[in-house]
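Engineer: from the sequence below, what's the structure:
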Amino acid sequence: MATAYSYAASRSSARTTPQDKNRTSGWRLAGFASLFVPITAAQMPLAVHLPAIYAQQFGLSLAVIGAIFLGERLWGAVADPLIGALSDRTHGRFGRRRPWIVAGAALFGVSGAALFFPASSLVSPLYLTASLFLFYLGWSMVQIPYLAWSGELDSGYHGRTRIATFQTVAGSASLLVVLILPTIIDQINPEDGALKLAAMGSVVLVSLIVSLAVTLRSQAEAPAAPSTSARLSFRQTLGALFGHPLLRRVLLSDFAVTTGQSIRSALIVLFVTHYMGLPHWASGLFLFQFVFGIAAAPIWAQIGYRIGKHRAAVAGELAQAAINVGLLLVVPGQIGLLLALTLAQGLTQGSGNLMLRSMVADIADEHRLRTGEDRTALFFSAFSLSTKAGMAAAVGIALPLVGWLGFDPRVASNTTEALHGLLAVFALGPAVAHLLSAWLIHGFPLDEAAHTEIRRALDERDHAAQPAE
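Structural biologist: Below is the predicted model of the structure:
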């Protein structure tokens, strides 16, 4: 059977455009994308604030908290592919994706209330473990089928970029809000960790209730495409995920992107406070970057429309690598160049994530044409794993490395060598990761012409498979 690789000669195929007359209206697509608000809003509190608050406010040790978060990552490595595979095999009057999203949202909301609004008398390692594991399970039950539904909403090469752009804007806006709230509370009562946790949790839970209703009403699920979707063992599931050469390239590229971004996030406060000597700028710079990050997605979508997804991803990654190398020129105490580079970082933020997420549905189309199996949600579950792995790797690499180089955040004055070690990791760690991501996705064969041919072949086969009236 024909595969994506056989379409390389089809460069003269009719060009698809993001201005397709049948595309979903902007308002309806904005409603559909709104579910990305609670999904993304939960990332920052869990990655940055929650561990410190549970340690300082509720007395859990950092070692225990770290072990609980590590255990969740291992749990997610099993649960996420299972959710994807089960969603692909779900059939019923309510569709394949909606039942999972609704059930996951209920679990996400209840466990989120326990996680963000804990009673001091109840908090213990077991309490955090149970609420965190259930919260992430609900999160995956929402996110993975929802991303698969996103890929099925529009079968066009550029249409998928458009959907991912709306979602990225919604996610960036939600991150901006959850960054602003702790900053405001720091000016009022910086010692009240429970208030910060409750404020951020309120954003997550209120937006979940509103966006769930809006998203489910905004779009109808397309009928499931003809597919064998045979039941796979766990070993076969991993083989389907990591044995596909195109998906493997995208996952490795996403892992590199996320690792680079997470190294920057993990070290930015330490860098601004200790190397720059400007602790009052630490939260503000992070916020400054995300303000411009909201504008980044539409800019990169237009670039993707013109030069293709993988070329836009490469361009964005090369730009981010150059920006991070530029940090080596920053002088302590002088904010001007750092502000300029932070602005540029915001405008390139998410370029790779946006394009790579849009490419996963294209790969699922290629896989279905070649094998007859629809594994869309399963493929998106792997994308979730690469993102989580990148975030974990960044913390596991960056923090021990700067410590090995002599930097100690607990002392008021580090040596010059230690501060230069912090600078090197903060600048060159992300730069190397973004260069690796660009190299992995360079020359990706599944471009617009190839995908157009794949969709034509799928549409013809699906039409032929329909029973005669």
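Engineer: from now on I want contacts and neighbour counts done on CA atoms only, so please keep to that.
Structural biologist: Will do.
Engineer: what about Ile268, how many neighbours?
Structural biologist: For Ile268, the count of nearby residues is 19 (other Cα atoms under 10 Å).
Engineer: swap in the one 10 residues further on?
Structural biologist: If you count neighbours by other Cα under 10 Å, Leu278 ends up with 16.
Engineer: from Leu423, how far off is the closest residue to it other than its chain neighbours?
Structural biologist: If the residues on either side of it in the chain are set aside, Leu278 comes closest to Val272, at 5.7 Å by Cα to Cα, 6 or more residues apart in numbering. The span separating Val272 from Leu423 equals 10 Å under the rule Cα to Cα, to the nearest Å.
Engineer: higher neighbour count, those two?
Structural biologist: Under the criterion of other Cα under 10 Å, the comparison of Val272 against Leu423 puts Leu423 first, with 25 against 22.
Engineer: can you pull the buried residues of stretch 98-105?
Structural biologist: Judged by neighbour count using 16 or more other Cα atoms under 10 Å, the buried positions of stretch 98-105 are 98-102, 104-105.
Engineer: what helix or strand is Phe379 located in?
Structural biologist: Counting by DSSP states H and E, the element that carries Phe379 is helix 376-404.
Engineer: how far does stretch 326-342 sit from its chain's centre?
Structural biologist: Averaging C-alpha coordinates over stretch 326-342 and over its chain gives two centres that are 27 Å apart (Cα atoms, centre = their mean, to the nearest Å).
Engineer: over to stretch 375-394?
Structural biologist: Here stretch 375-394 shows a centroid-to-chain-centroid distance of 8 Å under the convention Cα atoms, centre = their mean.
Engineer: okay, the angle between the helix or strand containing Arg235 and helix 376-404?
Structural biologist: Secondary structure from DSSP H and E places Arg235 in helix 234-242. Put simply, helix 234-242 runs at 80 degrees to helix 376-404, going by axes from the mean of the first three to the mean of the last three Cα atoms, to 10 degrees.
Engineer: for helix 234-242, which positions count as buried?
Structural biologist: Taking 16+ other Cα under 10 Å as the basis for neighbour counts, the residues of helix 234-242 that come out buried are 237, 240-242.
Engineer: taking those residues together, which two end up most distant?
Structural biologist: Checked with Cα to Cα, these reach their widest spread between Thr237 and Phe242, with 8.7 Å between them.
Engineer: hmm, Leu134 and Leu107 touching each other?
Structural biologist: Yes: when contacts are counted by Cα atoms under 8 Å, Leu107 is listed as touching Leu134 (6.8 Å).
Engineer: Proceed likewise with the subsequent sequence, for comparison:
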Amino acid sequence: MTTAGAAPAWRGGWGQGLAYGSLGLPLAFVALPLYVVLPNHYAAEFGIPLATLGALLLGARLLDAVADPWIGRLVDGWFARSARAVLLAAVLAALLCALGFRGLFFPAVDTTAGAAGQPALLLWCAALLALTYLSYSVLSVLHQAWGARLGGDEGQRARIVSWREGLALLGVLVASVLPSVAGLSVTTAVFALTLALGVALLARAPRPQVTTASAPALWAPLRTPAFKRLLAIYLVNGVASAVPATLVLFFIRDRLQAAAFEPLFLASYFAAGALSMPLWLRGVARFGLARTWLAGMVLAIASFAWAALLGAGDVAAYTAVCIASGIALGADLTLPGALLAGVIQRAGHGQQLEGAYFGWWNFATKLNLALAAGVALPLLGAFGYTPGARDAEALQALTLAYCLLPCLLKLAAASLLWALWLRKETPR
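Structural biologist: Reported below is the predicted structural model:
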């Protein structure tokens, strides 16, 4: 039975899509400004060394990643109580996230004392990074689990995920422009307002059924064979996508020598990802989730193979590469999460353990980023590349790492998808 006073079931219209997906937009603010804007702000305004800031960010993200499975267990407990308990948790997490985000950029400690005041500032930064990331993770897992609990066939699951991820891509675009255009004060205010709006709209979104469930199980997803197979594919594919994301600015500045066109390239990539989602949904309706995801992997391989042929000044060609790889990004964002929702349903864990599954899923997502940096950057250094290098050998190493390595990893992911999924799963 559905909860009394619950919103109507999912019908797929714009109103319901926006109501559910809008929370994805402000959540995108947390990743980008904290990684891009925060280090520069603390270094320029407060004189904090970049190495120290990097260590703080790494520590906070590691804490965040390790906490995700436990957060998933908490989320399942809230869903077992009522939709009201879930929404109350979302309100509290949103409040803490907004306060932490604001406090990071406007510290409530003495910032005029120079080196003598740095220990207090660093302690403040570390505490608020932990608060912001943990509350962000609660909202993310809660949001994902809510969508998965709405159920439906492959097409419906893909549409639900596309609303969430499409609005998250819009949030990335807004968050990348707003700090430089309007300043940090406006950025933090916009984040707080859109976060409040996202939670308010979620309260009006279609609500999942509330069922009597057993105690939330932290390890149950890892005992589900289909989840382990899907997670293996997702990990390899995620590293393949994270490697070029880690190296893209080096490639633009040194191989293409087109730093002035960075906004064009990045905007083309993210906009293509968002706009391609209806295309992938049509593919799902005709070919199914897994085969459509395989097509996205093939497109990504073709895009990065083409990028390997480019050199200095190839702005138009690389813009086309960004558009093509952005379209492939749309598949990566929309389809794996919809496949996961199906795994949960078939395992008999629907309406019970969505939080646990997405907790481990988010742990894998963050592990992807760490593995990409841990593989690509040392590999570049070993082959003699340093930022700003223009000699042929260094640029060749950069091209191999940015283009060839993702192609090989995507090919491995596509092979795993075929061997571990398409050959094992029954036809739709």
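Engineer: which of the buried residues of stretch 98-105 of structure 1 lies closest to Ser351 of structure 1?
Structural biologist: Using Cα to Cα, Ile101 comes nearest to Ser351 of structure 1 of the buried residues of stretch 98-105 of structure 1, at 26.6 Å.
Engineer: aligned to that closest one, what sits in structure 2?
Structural biologist: Structural alignment places Ile101 of structure 1 opposite Ala90 in structure 2 (criterion: TM-score structural alignment).
Engineer: and the helix holding Phe379 of structure 1, what does it pack against?
Structural biologist: Contact here means 3 or more Cα pairs under 8 Å, 6 or more residues apart in numbering; DSSP states H and E; on that basis helix 376-404 of structure 1 packs against helix 62-89, helix 125-153, helix 234-242, helix 245-270, helix 351-371, helix 416-441.
Engineer: burial of the residue mapped onto Ala296 of structure 1 from structure 2, as a residue count?
Structural biologist: Per TM-score structural alignment, the equivalent position to Ala296 of structure 1 in structure 2 is Ser276. Around Ser276 of structure 2 there are 21 other residues, counting by other Cα under 10 Å.
Engineer: right, and Ser276 of structure 2 touches Ile323 too?
Structural biologist: No: if you go by Cα under 8 Å, Ser276 of structure 2 and Ile323 don't touch, sitting 9.7 Å apart.
Engineer: quick one, what contacts Gly21 of structure 2?
Structural biologist: When the contact criterion is Cα atoms under 8 Å, 6 or more residues apart in numbering, the partners of Gly21 of structure 2 are 160, 163-165, 167, 198, 202.
Engineer: show me where the stretch 201-350 of structure 1 has helices.
Structural biologist: Using DSSP state H, counting those that start in this stretch, the helices of the stretch 201-350 of structure 1 run over residues 234-242, 245-270, 282-307, 309-326, 336-348.
Engineer: mind reading off the mean deviation between the last one and structure 2?
Structural biologist: Following superposition, helix 336-348 of structure 1 is found to deviate from structure 2 by 1.6 Å on average (mean Cα distance after the TM-score superposition for structure 1).
Engineer: which residues are contacting that helix?
Structural biologist: The list of residues contacting helix 336-348 of structure 1 from outside it, by Cα under 8 Å, 6+ apart, reads 285, 288-293, 295-296, 300, 316, 319-320, 323-324, 326-327, 330.
Engineer: residues in structure 2 aligned with that helix?
Structural biologist: When helix 336-348 of structure 1 is compared against structure 2 (TM-score structural alignment), it corresponds to residues 316-328.
Engineer: and if you look at the fourth one?
Structural biologist: Helix 309-326 of structure 1 falls opposite residues 289-306 of structure 2 when the two are matched by TM-score structural alignment.
Engineer: how big's the offset between the matching stretch and structure 1?
Structural biologist: Its matched residues in structure 1 lie on average 1.0 Å from stretch 289-306 of structure 2 after superposition (mean Cα distance after the TM-score superposition for structure 1).
Engineer: I would like the residues contacting that stretch, please.
Structural biologist: Contacting residues not belonging to stretch 289-306 of structure 2 are listed as 154, 158, 280, 283-284, 321, 324-325, 327-329, 331-332, 335-336, 338-339, 402-404, 406-407, 410-411, 413-414, 417, 421-422 [Cα under 8 Å, 6+ apart].
Engineer: name only those of these that count as buried.
Structural biologist: Going by neighbour count (16+ other Cα under 10 Å), those have 154, 158, 280, 283-284, 321, 324-325, 327-329, 331-332, 335-336, 338-339, 402-404, 406-407, 410-411, 413-414, 417, 421 buried.
Engineer: pretty sure Arg73 of structure 2 sits against Phe358.
Structural biologist: No: the pair Arg73 of structure 2 / Phe358 is not scored as a contact, 9.6 Å apart, by Cα under 8 Å.
Engineer: more crowded one of these two?
Structural biologist: Phe358 (28 against 24).
Engineer: which position in structure 1 pairs with that one?
Structural biologist: Under TM-score structural alignment, Phe358 of structure 2 pairs with Phe380 in structure 1.
Engineer: then Gly384 of structure 2?
Structural biologist: Across the alignment, which pairs residues by TM-score structural alignment, Gly384 of structure 2 is matched by Gly406 of structure 1.
Engineer: assign that match to helix, strand or coil.
Structural biologist: For Gly406 of structure 1, the assignment made with DSSP: H, G, I helix; E, B strand; the rest coil gives coil.
Engineer: surely it and Thr416 touch.
Structural biologist: No: judged on Cα under 8 Å, Gly406 of structure 1 makes no contact with Thr416 at a distance of 9.7 Å.
Engineer: compare the two (neighbour count), which wins?
Structural biologist: More crowded of Gly406 of structure 1 and Thr416, by other Cα under 10 Å: Gly406, with 18 against 12.
Engineer: which residue packs closest to that one, ignoring adjacent ones?
Structural biologist: Residue nearest to Gly406 of structure 1 in three dimensions, not counting chain neighbours: Ala418, with 4.7 Å by Cα to Cα, 6+ apart.
Engineer: residue nearest the centroid of structure 1?
Structural biologist: Thr387 (6.0 Å; Cα atoms, centre = their mean).
Engineer: I'd say it and Gln261 touch.
Structural biologist: No: proximity of Thr387 of structure 1 to Gln261 does not meet the contact threshold set by Cα under 8 Å, at 10.6 Å.
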